[in-house]
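Peer 1: Curious how this folds, go ahead:
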Amino acid sequence: MPGMGGGMSGMAGIPGLNEILSDPEVLAAMQDPEVMVAFQVVAQNPANMSKYQSNPKVMNLISKLLAKFGGQA
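Peer 2: Predicted coordinates for the structure are as follows:
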C-alpha cells in the first residue's frame, strides 16, 4: 500500500503518541490494512465512522484513540 511506511511521520509531535503506540492492541490494529484504511477514511471525514460501527477491529482502535486524546465522536 503506498504511503503506509512513512505515514506516521506527521504524528511525531502529538502529545501522548508514544503512550498510545506502546499499547499492543493499538500496534496490532495499525498493522491491519483493513483497519488503517478505515482509520484514514474516518480521519478525513468523521461522519464516515458510521460505515465501520459494525466492525469491532476498527471501533476498538477508534475508541482507544478517542479515550486517549479526548476527542468527541
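
Peer 1: can we go C-alpha only for contacts and neighbour counts from here?
Peer 2: OK.

Peer 1: mind listing the helices for the chain?
Peer 2: Under the criterion DSSP state H, helices of the chain are mapped to 17-21, 24-30, 33-44, 56-69.

Peer 1: need those in JSON lines with mean neighbour count, can you?
Peer 2: Converted to JSON lines, the helices of the chain look like this (neighbours: other Cα atoms under 10 Å):
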{"stretch": "helix 17-21", "mean neighbour count": "13"}
{"stretch": "helix 24-30", "mean neighbour count": "15"}
{"stretch": "helix 33-44", "mean neighbour count": "16"}
{"stretch": "helix 56-69", "mean neighbour count": "16"}
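
Peer 1: One more, please, to line up against the first structure:
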Amino acid sequence: KEVDSNSNPLGQRTLYRATIAPQLAIKSKLAARPVLRAYYTQSWWNKENKTSMGESAPAYIDKTSGAAYGFQAEVWF
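Peer 2: Below you'll find the model as predicted:
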C-alpha cells in the first residue's frame, strides 16, 4: 500500500492529460527535419494526487489541474 512521507495511506491517485502539438516542416515526409512544433498540454488530477504533484511542481501544490505550453524545434545534423 502506498503511503506519504508521514506514513499516512494514500488513496487512489489519478492523472489525466491531453496534449495538442501541431508542427510545421519544410518537407512533408514523416522523418523530415527541421520541424517547429507548438504544444499545449492540460492535466487534471484528483485531491489524493495534490501532494505528489506539488512536490515536483510547487506552483500546483493546492491545485487539481494545470497547463503547459510552448515551442519545440527538432533538427538533424
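
Peer 1: TM between them?
Peer 2: Their TM-score after superposition, calculated using TM-score structural alignment, normalised by the length of structure 1, is reported as 0.27; 32 aligned residues with a Cα RMSD of 3.2 Å.

Peer 1: my read: residue 42 of structure 2 touches residue 15, true?
Peer 2: No. The criterion here is Cα atoms under 8 Å, and residue 42 of structure 2 misses it with residue 15 at 10.7 Å.

Peer 1: Quickly list what's touching both of these two.
Peer 2: Between them, residue 42 of structure 2 and residue 15 share no contacting residue under Cα atoms under 8 Å, 6 or more residues apart in numbering.

Peer 1: Please identify which helix or strand holds the residue lying closest to residue 40 of structure 2 once chain neighbours are set aside.
Peer 2: The shortest distance from residue 40 of structure 2 to any residue other than its chain neighbours is 4.3 Å, reached at residue 69 (Cα to Cα, 6 or more residues apart in numbering). Mapping residue 69 of structure 2 onto the secondary structure by DSSP states H and E places it in strand 65-74.
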